[in-house]
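> sequence and predicted model, in that order:
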Amino acid sequence: MRVIIQRVNRSQVMVDGEIIGQIGRGLNLLVGIAETDREIELNWMVRKCLELRLFPDPENPTGKWEKSVQEIGGELLVVSQFTLYGDCRKGRRPSFDQSAPPEIAEKRYEQFVEKLRLSGLKVETGKFGAMMQVLIENDGPVTLTLEKEANS
């Protein structure tokens, strides 16, 4: 499982010109599901996304990152992104052999979203399999790649 995690001031996702999800301060999560991903990978990723200290303490905004999205009561925008498993090492066209097939990926993506919702934070999503436009106002900018492979 791969997640591009971005600290944002705000973010939104549109389908066919209509905003279907939007958040204020929090995290934008671009989520790629591998065919080998199981519940253990989902649980690890949920915990990381919710508990990583990516926000400064409001009393010391120029200091170290001391707070998680949970601790600041932030919001989450979760967007499926199978292209995170694009392999560009050979040829001129990416290979997506490591991406889960749509029927598996959608199920795992929905499970991931539901686990995030258990945190009580506002969780918005894109539309699985749709052509989406994602607007991201990155804060910092802070962008990290999280990865959890099966059996690692």
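Great, that's in hand. Residues are numbered from 1 along each chain as shown.
> hey, let's count contacts and neighbours off CA atoms from now on
Fine.
> the strands in this protein, which residues?
Using DSSP state E, the strands assigned to the chain run over residues 2-15, 18-23, 26-32, 55-56, 65-67, 75-80, 122-125, 133-147.
> residue 116: what's it in contact with?
Contact analysis of residue 116 by CA atoms under 8 Å, 6 or more residues apart in numbering lists 46, 50, 123.
> which one among those gets closest to residue 104?
residue 46 (18.1 Å; CA to CA).
> my read: residue 96 touches residue 89, true?
No: the criterion here is CA atoms under 8 Å, and residue 96 misses it with residue 89 at 11.6 Å.
> included below, for side-by-side comparison, is a second structure:
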Amino acid sequence: MRVVLQRVKRAQVTVNKTVIGKIGTGVVLLVGFTDGDGPAEIEYCTRKITRARIFTDADGKMNQNIQAVGGAILAVSQFTLYANTRRGNRPSFTAAEEAEKAHRHYEQFVTCLRETGIPVATGQFGADMQVDLVNDGPVTIIYDTNNK
């Protein structure tokens, strides 16, 4: 499982010219799955992301987590996180998990995030989405369960 986290001032995702998910302060998560991913990887990423001290405190130090600042999450599925670019100019996506399984895992991940009490907005799995965001920092962190 790979997740690219970006700390944001605000973000939204649009499908067919309709905004389907929107947050203010918080994080955008681009989420991808590969074969072998399951509940352990989902729980690991949920724990790491929700506890990450990436928001500034009164002293300007990154010392607070998303709950401490009343932030929200926008989770967007993105199979291209498993692109293989080693050969040629066209990426291969064979390492990305099959769509039906990835969809189930994405929904499980969103449920796990919501169980923490943090507000979670989402994109639409498998859709052509436009994600607009205002990076804060910028702060970008990559979680990969193969590199725990």
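Arrived safely. The shown structure was predicted, so the numbers you read here are calculated from the model rather than taken from an experiment.
> hmm, back to that, a markdown table for the strands of structure 1, including distance to residue 100 of structure 1 and mean neighbour count?
Rendered in a markdown table, the data for these read as follows (distance: least, CA to CA, whole Å; neighbours: other CA atoms under 10 Å):
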| stretch | distance to residue 100 of structure 1 | mean neighbour count |
| --- | --- | --- |
| strand 2-15 | 12 | 21 |
| strand 18-23 | 24 | 17 |
| strand 26-32 | 9 | 26 |
| strand 55-56 | 32 | 19 |
| strand 65-67 | 33 | 16 |
| strand 75-80 | 12 | 26 |
| strand 122-125 | 19 | 20 |
| strand 133-147 | 15 | 15 |
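> could you dump these to TSV with distance to residue 38 of structure 1?
Converted to TSV, those look like this (distance: least, CA to CA, whole Å):
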stretch	distance to residue 38 of structure 1
strand 2-15	13
strand 18-23	26
strand 26-32	13
strand 55-56	29
strand 65-67	28
strand 75-80	16
strand 122-125	21
strand 133-147	13
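> could you tell me how far the residue most central in space within structure 2 is located from residue 89 of structure 2?
Residue closest to the mean C-alpha point of structure 2, counted by CA atoms, centre = their mean, is residue 29 at 1.8 Å. Residue 29 of structure 2 sits 26 Å away from residue 89 of structure 2, going by CA to CA, to the nearest Å.
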